[in-house]
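Novice: Structural data only, the sequence is not supplied:
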């Protein structure tokens, strides 16, 4: 039965022998060098990826393994100065405001699934209080949740704006004054080199919400945006170039990165579109009592492809709502009410209200990672026999990305990346094509040394337990990509990390 259905998930080195009469050639390593860059004072601007956010939280170990912190280690080998981060109080994660928890602890793997740390380890309570600001300045200016325009927004660190979403609790902890901007605090340090990786959140919230936000195309006033809206590309272009102009003043050098297609993350690629197992009695009952009659009505209305017959197999498709479809609810109700079938007549209002934009999912739909705990669970329907999310009751907008929503995301991402690359070229900045890297990771994966890293959730080594943010191992790999871009542009030479030496998960127990 589907009543308790839930989605479960859980190059070798080659040594060449040499004959005695062949002398081994020794290749001298190129000496380390800063090239034409100056790493005396390095600042990193960005969002959660820059801050070291991982496993759905910011915590000390993640911050230590953040790619800017790792880059600074290599900069120090060629004369770079100290690099400080606004460290959290603990390895629990989460935030307090006036003693009240406003964000929960990190995720850990326990009993076959990611769960909040306080579930796996009772008593794990956040201790980081944002009402007690830190004394800076700090080199890592990564702000979890920040969008492009937030870097230049006054009062983004004002604690009074946190309850209304006008300020960011992470920036509140280490801003110089409540009214300052992220960019102003970065520039006040007179940096000699910068990195900038921003733009993910200008589209990510729309994606992780299942497309419940608005595509703000044509609206260049971010003050009117809601949290899950896609930023207007024209606004993004203006803001990004304003930031770049300020950062490159006085000939300052730096490195920038574009954003990956967010839907290539494990959050969108783990739960299949067809994870529904049904036995013969259940599939037959659903076909007779719901799918069959609805399909007949939809076929009569010229929509014969919305629904498919269910079968006694393990891979039936999910039933979803697609807001892009014409809502045929009134027509469905009318036809059912006049069908002469007592069961359909009784269900007519329900059928019209619930299934007007329903269809079975296809491979072109992306089911959110968070939806895995919803599939097969009670949907709150007034009809007990039609009460299982994704099976007899359609998953809603917040559960799935449909093709029209995916297209909005891809179009915006392309526009943002065009802006970023153009800005890098115009200012002669080092550029990291993260989008290309993520495409490779999500398709074939990437091999280095004797390790293969991929975007597979839980075991590929790229994504942490939230399916969006990257692991310590992936941070080391990304740090290497930034370092290589700097080498190409400024003639520097760095030693590199061995990403496989970094963990892909953090244990439940981490010392604070």
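Specialist: Cool, got the structure. All values derive from a computational prediction rather than experimental measurement.
Novice: Please make it C-alpha for all contacts and neighbour counts, starting now.
Specialist: OK.
Novice: Residue 391 and residue 287, how far apart?
Specialist: Going from residue 391 to residue 287 by C-alpha to C-alpha, to the nearest Å gives 11 Å.
Novice: Between the two, which is the more surrounded one?
Specialist: Per other C-alpha atoms under 10 Å, whichever of residue 391 and residue 287 has more neighbours is residue 391, with 28 against 19.
Novice: Just confirm the more buried one contacts residue 315, I think it does.
Specialist: No. The pair residue 391 and residue 315 fails to qualify as a contact (C-alpha atoms under 8 Å) at a distance of 11.5 Å.
Novice: before we go on, here's another structure to hold up against the first:
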């Protein structure tokens, strides 16, 4: 085998010398560009039965390209629909316009003042996610929803924070609606809306789309999850979601447009809820003893409640608080599903178990005594009962999405199954195997909710595959899926 290799390379050298002797550089370059003898010629890309000339994408933050807790320019450029549009352009797709932010810092201003709740993007400081200004004090938010909104129409109609029914709401882009209680508008749609009275669906349809994507519904359950199920952001009622979704599909297809839709991922499988363990508290012997003394009265109250027939021994065991020297103490939380003993002066405390999930922002508060001296309020945790509510709603909404897609003969992406594969680390793509680990997994950005640019590229490939399957295009067969390795996972604090 070694002799054969040497003969082969000597032969190539002899050919190269002959080209050089003839001084024919053009022929030599053509020789170098020749494909291997066993190369397979790929077919030219085709659109199949789809018409991509006017592509409009509707949705929420997952459509907009939101990442790292903010919307910023380079993440928008790597949004799933923008990646898709770059491939549609190969088969007749037109321009794809996005309402780009003014910078890569993120955050929103209103008349020069920071808009509360819309801060700059997160970066990694070596220990965890922090605002970019912690590492780069010169980073400045410059996108102002009063002073410098872009001009549409926009093909990317993804509105961060939008729920299903918001896409139908007139006035969702009215600046004045931001200051009502409750708010009736969304600052990201204020930037995009063609007028103060229009709706997302109206602005989309005004462009007479020939092809659309719709990925909506995540916030209909995610808002409840992010608030720890405390009731401040309830799950959308099933009847409301079903009406909104069917209306969107009927409207989008009314002009004969084809499209692709995606269902709702399991929000409890994302790193925002799986990064903080249930037992993260290290204690020395003295501190554990002091905490046990502090909860002694509470534990005694449980015995009183049992002796009076108010709770069972099993509930006493579940609610008893006990700390020990070591690095893996469970946290104390308030559980509204426990028997209510507050009329006897006994709060609804128990320690966390592996069945509980905790929101990512809690990680910075644990060293301040949260979970030990300060029992965790409802907003910090998702109990098994709250997780069951989310799972039930997600299953119902996904059934509606799939049935509507089938009835309208649309392409369908099972985003739920896709991100569960990511969660389990069972989704290799090229040279990468993305997981849901925060920071290092590659799929999720630093907010633990939204994908990285690489994650959005992965999702774009799934959309393209679904379109191939339904409409006979050949993005995959023609070699026009994207290489996810060309897309970033985290962006540096120096990028402004």
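Specialist: Now that the structure is in, tell me what you want to look at. It should be emphasised that the depicted structure is a prediction, and the values quoted were computed from it without experimental measurement.
Novice: thinking again about what came up before, find residues that contact each of residue 391 and residue 315 of structure 1.
Specialist: The overlap between the contact sets of residue 391 of structure 1 and residue 315 (C-alpha atoms under 8 Å, 6 or more residues apart in numbering) consists of residue 276.
Novice: Hmm, residue 472 and residue 48 of structure 2 touching each other?
Specialist: Yes. Counting by C-alpha under 8 Å, residue 48 of structure 2 touches residue 472, with 4.5 Å between them.
Novice: anything in contact with each of these two?
Specialist: By C-alpha under 8 Å, 6+ apart, no residue touches both residue 48 of structure 2 and residue 472.
Novice: Now do the same contact list for residue 334 of structure 2.
Specialist: Contact analysis of residue 334 of structure 2 by C-alpha under 8 Å, 6+ apart lists 347, 348, 349, 350, 375, 376, 377, 378.
Novice: could you point out the longest helix in structure 2?
Specialist: Taking DSSP state H as the criterion, structure 2 has its longest helix at helix 384-407.
Novice: Leaving out sequence neighbours, find the closest residue to residue 413 of structure 2.
Specialist: In space, residue 413 of structure 2 comes closest to residue 262 once its chain neighbours are excluded; the distance is 4.5 Å by C-alpha to C-alpha, 6 or more residues apart in numbering.
Novice: The residue opposite the one you found in structure 1 once aligned: neighbour count?
Specialist: Matched across to structure 1, residue 262 of structure 2 falls on residue 257, judged by TM-score structural alignment. Residue 257 of structure 1 is surrounded by 23 other residues when neighbours are defined as other C-alpha under 10 Å.
Novice: if I read this right, residue 257 of structure 1 contacts residue 437, doesn't it?
Specialist: No. Judged on C-alpha under 8 Å, residue 257 of structure 1 makes no contact with residue 437 at a distance of 11.1 Å.
Novice: Which stretches in the stretch 51-200 of structure 1 count as strands?
Specialist: Assigned by DSSP state E, counting those that start in this stretch, the strands in the stretch 51-200 of structure 1 fall at 95-97, 100-103, 107-110, 113-116, 140-142, 193-197.
Novice: separation between residue 242 of structure 1 and residue 257 of structure 1?
Specialist: Spatial separation of residue 242 of structure 1 from residue 257 of structure 1 under the definition C-alpha to C-alpha is 16 Å.
Novice: brain fart, residue 276 of structure 1
Specialist: Here residue 276 of structure 1 is placed at a distance of 39 Å from residue 257 of structure 1 (C-alpha to C-alpha).
Novice: before we move on, what about residue 299 of structure 1?
Specialist: As defined by C-alpha to C-alpha, residue 299 of structure 1 lies at a distance of 49 Å from residue 257 of structure 1.
Novice: And residue 293 of structure 1, by the same measure?
Specialist: Taken as C-alpha to C-alpha, the span from residue 293 of structure 1 to residue 257 of structure 1 is 52 Å.
Novice: helix or strand for residue 287 of structure 2, which one?
Specialist: Mapping residue 287 of structure 2 onto the secondary structure by DSSP states H and E places it in helix 285-294.
Novice: Next, the buried residues of that helix.
Specialist: 288, 291, 292 (16 or more other C-alpha atoms under 10 Å).
Novice: residue in structure 1 matching the second one?
Specialist: Taking TM-score structural alignment for the superposition, residue 291 of structure 2 sits opposite residue 286 in structure 1.
Novice: So its match is in contact with residue 388, correct?
Specialist: No. The pair residue 286 of structure 1 and residue 388 fails to qualify as a contact (C-alpha under 8 Å) at a distance of 11.2 Å.
Novice: Excluding sequence neighbours, find me the nearest residue to residue 66 of structure 1.
Specialist: Here the residue nearest residue 66 of structure 1, using C-alpha to C-alpha, 6+ apart, is residue 52, at 4.3 Å.
Novice: Counterpart of that neighbour over in structure 2?
Specialist: With TM-score structural alignment as the criterion, residue 52 of structure 1 lines up with residue 65 in structure 2.
Novice: isn't its match right up against residue 58?
Specialist: No. Under the criterion of C-alpha under 8 Å, residue 65 of structure 2 is not in contact with residue 58, lying 11.9 Å apart.
Novice: Of the two, which one has the most company?
Specialist: The residue with the greater number of neighbours, taking residue 65 of structure 2 and residue 58 and applying other C-alpha under 10 Å, is residue 65; the counts read 29 against 26.
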